[in-house]
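> quick one: sequence plus predicted model below, questions after.
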Amino acid sequence: MVGLILTFAIAHSGLAALRPWAEDKIGPRPYRIGFALVSLSLALGMIGYFLAHRYDGVQLWQVQQIPWIMPLVWLLSAISFLFLYPATFNLLEIAAIQKPQVHLYETGIIRITRHPQLWGQVIWCLAHTLWLGTSFTLLTSLGLIAHHIFGAWHGDLRWEKRYGEAFRAVKARTSLIPFLAIAQGRQQFVIKEFIRPAYLGVGLFIGLLWWAHPLIYRAGTAIHW
C-alpha cells in the first residue's frame, strides 16, 4: 500500500509540477487529459487494493457495534467531501471541454482553509480508520495524509512561483489551519458564497455514494490482488 501511495504521489505531484512546461509544449487540454488519465488510473488501483485489504493486519480496535459510530462516520465522510471537491466545480475545465486554467481566488471554502483537500482527506481518513480499526487502514491513512501535507506545501510553492506577490497577498489573508485566518480577523466567513448549485451536486454525490457503498465494497473485494 505504501508503494501504491508513493507511486501515485510521485505521478500526481510530478505532473502538477510539469504543468507550465507541458502546457507550453502540448497545450492545456492534452495536458489535462493526460494528467487525469494517469491520476485516475493510479487512484482506482489504489482504491481497489484498499477495499480488498482494508481488514488486513492487526485489529487495533472494534467500535462498529456502538450505535452512534456509524452516523458519526457518515457525518464525517459527508463533511470530508465538502472539503475534498471544491476544485471540481469547474467540471467543463476538468473534462478539458473548456480550456483548463489555474484560478487564484480566496472565496468560499478557501476562506476557511487555503488547502481544503488536505483537510478533507484528514477527515475522511479519521472516519474510515475509526470505523475499520485495522493496522492496514491506519497505515493507509497516514500515507494519504502525508501525501496531502506534501501537496499543500508543493502547491504553495507552485502558486508563488506562478503568481508571485499576488499569491503572497492571498496567503497572508488565508490560513492552512481551518478557520484560523477568520479567528485572527485576516479573513471573513461569507455564507452566501456556499449557496451555489455545485454544493447541491456534492450533496447528491454523497447520497449516491451512500447508496452505492455495498456495491463498491463487493466490486473491490471481487478483485484478487
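That came through fine. Residues are numbered from 1 along each chain as shown.

> hey, let's count contacts and neighbours off CA atoms from now on
Fine.

> where's Lys171, which helix or strand?
Assigned by DSSP states H and E, Lys171 belongs to helix 165-173.

> which other residues reach that helix?
Helix 165-173 is contacted by residues Leu104, Tyr105, Glu106, Arg114, Trp159, Glu160, Ala181, Arg186, Gln187 when judged by CA atoms under 8 Å, 6 or more residues apart in numbering.

> can you rerun that using 7 Å?
Glu106, Trp159, Glu160, Ala181, Arg186, Gln187 (CA atoms under 7 Å, 6 or more residues apart in numbering).

> before we move on, what about stretch 52-61?
Leu132, Gly133, Thr134, Ser135, Phe136, Thr137, Gly220, Thr221.

> A further structure is provided below for comparison with the first:
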Amino acid sequence: MTSLVAAAAFFLLIHLGVSGTRLRDAVVGRIGQNAYMGLFSLASVAGLVWLGFAYAGARGEVWNTAHWGINAATRHIQLLTQLLAMLLIVPGLATANPTSVQQEGALDRPDVVQGMLRITRHPFLWGVAIWALGHLLVNGDRASIVLFGTLLVLAVTGTSSIDAKRKRALGESYEAFMAQTSNVPFAAVLNGRQSLKLAEIGVWRIALGVAVWAILMLAHPMLFGVAALG
C-alpha cells in the first residue's frame, strides 16, 4: 500500500504541483523549454510505470479489501462509459488543439474551433476522466480506488491547470479561444456559444474511436487479466 500511495502522490505532485504552475515557468526560465520538457516527460513516464507496478503488487495484499463490486448493471454502464471515453480520447488526439503539447500554433488558424473543440477544448482529459470513473464503478477495491481516483482527479484538475498555463504564455489569443469554447463538455453548445457539428469531427475519427474501444474490450483479458465483456 505504501508504494502505491507514494506513486500516486508523486504522479499528482509533478502534474499539479509543477506542470501548469508558476514553478514550471521558473524552471523553464532557468533550464529552457526543451530541457524541461525532456525531464518532465521522463518523470511522467517513470511515475506512470511506478504507479502501474505498485497497483499490480497491491491488488493481492491483505489490506486491499473491496467496498463494492461489479454486477450486471454496472458492467453494461462501464461498457458505455468506455465507449464514450474513446470517442473523446481518440478524436481528441487526432484534432489540432492549442491545449495539447507543442500545438500552441493551432491558435493562428482562423478555423481552430471546430469538430471536437466545439464540444470541449480538453477532449482527451475529459475522456481520461470518464475512463477512470467507469473503472471506479466496477472496481471497488482500495488499490483501484487509489489508482483510478488519482487519474480521475488529475484529468479533471488538469484541464484548469492547462488553461492557466496557456493563458500566462499566450495571453489574449488564448483568452479569445477560451471565450469561444468550454472546459466542461457541451457547455459551450448548451449556452449557445457553439453549435454541434459532427461532420467536422470526421467519420474516420469516430470510427477509429469505436475500433479502439472494441479492440480494448476484446483484448482486455490478455492485456490486463480481467474480462471486460461478460
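Perfect, thanks for sending it. Because the structure is a prediction, the values reported are computed rather than measured.

> quick revisit: the second structure: matching residues for the helix holding Lys171 of the first structure?
Under TM-score structural alignment, the counterpart of helix 165-173 of the first structure in the second structure spans residues 172-180.

> now do the buried residues in the helix holding Lys171 of the first structure.
Of all the residues in helix 165-173 of the first structure, those buried under the rule 16 or more other CA atoms under 10 Å are Phe167, Val170, Lys171, Arg173.

> format those residues as TSV; extra columns: distance to Ile110 of the first structure.
Conversion of the buried residues of helix 165-173 of the first structure to TSV gives the following (distance: CA to CA, whole Å):
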residue	distance to Ile110 of the first structure
Phe167	13
Val170	10
Lys171	10
Arg173	10
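
> related to what we said a few turns ago, most neighbours out of the contacts of helix 165-173 of the first structure, which is it?
Ala181 (22 neighbours; other CA atoms under 10 Å).

> all the strands of the first structure, residue numbers only.
Under the criterion DSSP state E, the first structure contains no strands.

> quick check: angle from the longest helix along the second structure to helix 172-180?
Across the second structure, the longest stretch assigned as helix under DSSP state H is helix 142-170. Interaxial angle of helix 142-170 of the second structure relative to helix 172-180 (axes from the mean of the first three to the mean of the last three CA atoms, to 10 degrees): 130 degrees.

> how big is the offset of helix 142-170 of the second structure relative to the first structure?
Taken over the aligned residues, the distance from helix 142-170 of the second structure to the first structure averages 2.1 Å (mean CA distance after the TM-score superposition for the first structure).

> and that helix, what's buried?
142-152, 154-156, 158-159, 161-167.

> same question for stretch 194-213 of the second structure.
Those would be Gln194, Leu196, Ile201, Arg205, Ile206, Leu208, Gly209, Val210, Ala211, Val212, Trp213, for stretch 194-213 of the second structure by 16+ other CA under 10 Å.

> filter these down to just the ones in helices.
Per DSSP H, these map to helices at Ile201, Arg205, Ile206, Leu208, Gly209, Val210, Ala211, Val212, Trp213.

> farthest pair within the residues you listed?
Farthest pair in these (CA to CA) is Ile201 and Trp213. Separation: 17.4 Å.

> give me the nearest residue to the spatially most central residue of the second structure, chain neighbours excluded.
Using CA atoms, centre = their mean, the residue of the second structure that lies closest to the mean C-alpha position is Leu125, 2.9 Å off. In this structure, Leu125 of the second structure finds its nearest non-sequential neighbour in Ala155, 5.1 Å apart by CA to CA, 6 or more residues apart in numbering.
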